[in-house]
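> could you look at this predicted model? Sequence included:
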Amino acid sequence: MPRSLSGTDRVIHQFDNVLRTLVPGAASASRPSPATDAVVDGEMSLDERHHAAGLMRINHTGEVCAQALYQGQGLTAKLPDVRGQMEEAAQEEIDHLAWCEDRLTELKAHPSRLNPVFFAASFGMGALAGAVGDRVSLGFVAATEEQVGKHLDEHIETLPGGDRRSRAVLRQMAIDEAHHAQQALEAGGARFPAPLKAGMTLMSRVMTKTVYRW
């Protein structure tokens, strides 16, 4: 039977997760990247490469926010099975984080310098949602993953035609995010009303506009 974590253990575990999320090169994927050696880019102009890098920077920051959200919710979730689900989803988001970072390196680009700010904000929102209740917390996951899925679909369509490697990564990410959203709803997550989702969309737009270049 696995040993339950003490308060100190949880703090250490959270600190380790923060480092793995924010320190470049620290995230290690448990699954191979969808951008395998068989996926070869076509020709891209300099402007197209810059555009692809901007989109992948947005997706990388989105995964930083997802990590923070899940970590915050896992810290305050009331039911052990909900906490376990958050931790499982967080591991898949680590895969996404590592894949996006690898792709940014290939494009000779850097992650957003604003990542620590977005991490802190997302962690706080996740912890607050978890403290309100597991149903709200799971509903927040479902609504967030829905927003992420829309961004991924837009990016898949607007990536340069030659950027096949980024597109392969985003397609698998979209599959995973849809699965996380469905899991959260099936576990009892509340369906958020349209006005609240509209507010979340507005906040995500602010993030994408700033992170595209920074």
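Great, that's in hand.
> can we go C-alpha only for contacts and neighbour counts from here?
Will do.
> run the chain-centre distance for the longest helix anywhere in the chain.
Secondary structure assigned by DSSP state H gives helix 46-76 as the longest helix of the chain. Average the C-alpha atoms of helix 46-76, do the same for its chain, and the two points are 5 Å apart (Cα atoms, centre = their mean, to the nearest Å).
> just want the angle from the following helix or strand past that helix to helix 46-76.
The element immediately downstream of helix 46-76 (helix or strand, assigned by DSSP states H and E) is helix 80-106. Compare the direction of helix 80-106 with that of helix 46-76 by axes from the mean of the first three to the mean of the last three Cα atoms, to 10 degrees and you get 160 degrees.
> next up, a structure to set beside the first:
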Amino acid sequence: MQKVRHNSKLDQLISSLDNGLRSSFLRPTSQRTSPRLGLADPIANQPETQKRSAALMRVNHVGEVCAQALYKGQALTSRSDAVRAKMQEAAEEEIDHLNWCFTRIEELNGHTSYLNPLWFLGSFTLGISAGLAGDKWSLGFLAETERQVVEHLNSHLKRLPEDDLASRAIVAQMAIDEAKHADMAVESGGAELPSIAKGLMKLSAKIMTTLSERV
């Protein structure tokens, strides 16, 4: 009888870093159809409007790169198989968002952030640290992250041009999915983070979004 080979922590680490490189530079395959499919694109011949939308979608793409990193880091250090499975499931769903954002940025003649590898490594380290703190704190960190992401996406819906129907449809669906991930984390036993931790998370996110909107 052939033995089943279980990946070591080192194997998982290498796989996660490989995933980071792919998330940073390549368009992954989406399991779901993009919400923008079939929608008209009135800004297709409006370079300045496209530039504004591309900058915002670049920030959203960075958020998805970071989400991949966080989930991978948390799954790597989780003490529970059930929690690890939830992290992996959420990461798979986020791949759709990566695809949608990447594709939309191309349509807008923009580019993804040149700092993506840096964002991935930073978030991966945070994910590992959250996992080491214990599953209830790891899940709590995930829940708070997703709440802040939903807030950020809703702010983008206010900033995106009204006639950029495609980008708005993508962002709206992403907000729905992220809210579900937050609920999942809470229902799985996530602890409420201290106010100072939430504040530091918001500050870090502000730095990241400001830089990635420009670079």
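Perfect, thanks for sending it. Just so it is clear, the structure is predicted and the values come from calculations on it, not from any experiment.
> residue contacts, the spatially most central residue of structure 2?
Nearest to the mean C-alpha position of structure 2, counting by Cα atoms, centre = their mean, stands Glu64 at 2.2 Å. Applying Cα atoms under 8 Å, 6 or more residues apart in numbering, we find Glu64 of structure 2 in contact with Glu94, Ile95, His97, Leu98.
> which of these are retained in structure 1?
When those are mapped onto structure 1 and scored by both residues aligned by TM-score structural alignment, their matches' Cα atoms under 8 Å, the shared contacts come out as Glu94, Ile95, His97, Leu98.
> residues in contact with the third one?
With contact set as Cα under 8 Å, 6+ apart, His97 of structure 2 has these partners: Ser30, His61, Glu64, Met174.
> now tabulate those in JSON lines and tack on distance to Ile43 of structure 2.
Supplementary listing: the contacts of His97 of structure 2 in JSON lines, determined by distance: Cα to Cα, whole Å:
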{"residue": "Ser30", "distance to Ile43 of structure 2": "24"}
{"residue": "His61", "distance to Ile43 of structure 2": "20"}
{"residue": "Glu64", "distance to Ile43 of structure 2": "24"}
{"residue": "Met174", "distance to Ile43 of structure 2": "21"}
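> pipe the contacts of Glu64 of structure 2 into JSON lines and attach distance to Tyr114 of structure 2 per row.
Shown next, in JSON lines, are the contacts of Glu64 of structure 2 (distance: Cα to Cα, whole Å):
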{"residue": "Glu94", "distance to Tyr114 of structure 2": "20"}
{"residue": "Ile95", "distance to Tyr114 of structure 2": "19"}
{"residue": "His97", "distance to Tyr114 of structure 2": "19"}
{"residue": "Leu98", "distance to Tyr114 of structure 2": "15"}
